[in-house]
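A.B. asks: give me the fold of what follows.
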Amino acid sequence: MTSTLTAETLTAVDRCDRCGAQAYVRVTLPAGGELLFCAHHGREYTPKLRELDADIVDEYSKLDDQQPTPAATAGIES
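C.D. replies: Next up is the predicted model:
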C-alpha cells in the first residue's frame, strides 16, 4: 500500500516563522523541513525558495475570501 502525504490546510493557529502573523504560505524544503510564512514574508522569500526548488503552497486566496466583520467597519461611514 502506498500513502501520499498531503499538507493540511493552513488555519489561524498556523503562524509565520519570521514574524508570528497568520501563515498563508507553507514551504517544504528539498532537504526536509517546513517553513510557514505570512503573505508579506511569503512574497519576500518565494523567489529565493523557488531557486532552491522548494515545494511552495500558497493560500493567499484566503485573504480575498475574508469579509470584514462589523467590529472592523465600526465608525466608518459610507
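A.B. asks: all contacts plus neighbour counts: C-alpha atoms, from now on.
C.D. replies: OK.
A.B. asks: can you give me the strands for the chain?
C.D. replies: Ranges of strands in the chain, per DSSP state E, are 25-28, 34-37, 55-58.
A.B. asks: what sits against Val27?
C.D. replies: 34-36, 54-57 (Cα atoms under 8 Å, 6 or more residues apart in numbering).
A.B. asks: want to put them side by side, so please do this one too:
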Amino acid sequence: MIRAAELVVLDTTDIEEVVMNATSVATRGLTALDRCDRCGAQAYVRAVLATSGGELLFCAHHAREVESKLRPQTTEWQDESSKLHEKPVFEDAD
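C.D. replies: Down below sits the predicted model:
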C-alpha cells in the first residue's frame, strides 16, 4: 500500500491495466480493518491513484483535508463517510 508520505507520481504506458486495477480495488467496501494512512483511525475514504493504480486510505477528517488537491489525481474517490452517521442495529437477545 502506498502511504501518503511516500506518494510519487509515476509514468505509465499501460493505461488499461491501471484502470482495471483501480476498478478491482474500488469495488470492495471499506471495513473496520481499513485504516487511515495518515493517523491509523478507521478509513472511510479510498482514493485510487490514476498514475499508478495504487490506493490511499483516509479517515473522514484527513480525506476532507486532502480532497481538493488529491481528488483530481484519482480514478476513484470512494467515500463511505456517511457510515459515521448510521445508527447501529442491535439484535434482541432472547
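A.B. asks: coming back round to it: which one of the contacts of Val27 of the first structure sits in the busiest neighbourhood?
C.D. replies: The most crowded member of the contacts of Val27 of the first structure, judged by other Cα atoms under 10 Å, is Leu36 (25 neighbours).
A.B. asks: which residue in the second structure lines up with that residue?
C.D. replies: Taking TM-score structural alignment for the superposition, Leu36 of the first structure sits opposite Leu57 in the second structure.
A.B. asks: what's near enough to touch the closest residue to that match other than its chain neighbours?
C.D. replies: Nearest non-adjacent residue to Leu57 of the second structure, counting by Cα to Cα, 6 or more residues apart in numbering: Arg46, 4.6 Å away. With contacts defined as Cα under 8 Å, 6+ apart, Arg46 of the second structure is in contact with 26, 30, 55-58, 76-79.
A.B. asks: now distance to Ile15 of the second structure too, for the residues you listed, in CSV please.
C.D. replies: Below are the contacts of Arg46 of the second structure laid out as CSV (distance: Cα to Cα, whole Å):
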residue, distance to Ile15 of the second structure
Ala26, 16
Leu30, 25
Glu55, 16
Leu56, 19
Leu57, 22
Phe58, 25
Glu76, 14
Trp77, 18
Gln78, 20
Asp79, 24
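A.B. asks: and which of those residues is nearest Ser68 of the second structure?
C.D. replies: Nearest to Ser68 of the second structure out of the contacts of Arg46 of the second structure is Trp77 (Cα to Cα; 11.5 Å).
A.B. asks: what lines up with that closest one in the first structure?
C.D. replies: In the first structure, Trp77 of the second structure lands on Ile56 (TM-score structural alignment).
A.B. asks: quick one, helices of the first structure?
C.D. replies: Ranges of helices within the first structure are 39-51, 61-65, 70-73, based on DSSP state H.
A.B. asks: show me how far stretch 24-41 of the first structure is from its chain's centre.
C.D. replies: 8 Å (Cα atoms, centre = their mean, to the nearest Å).
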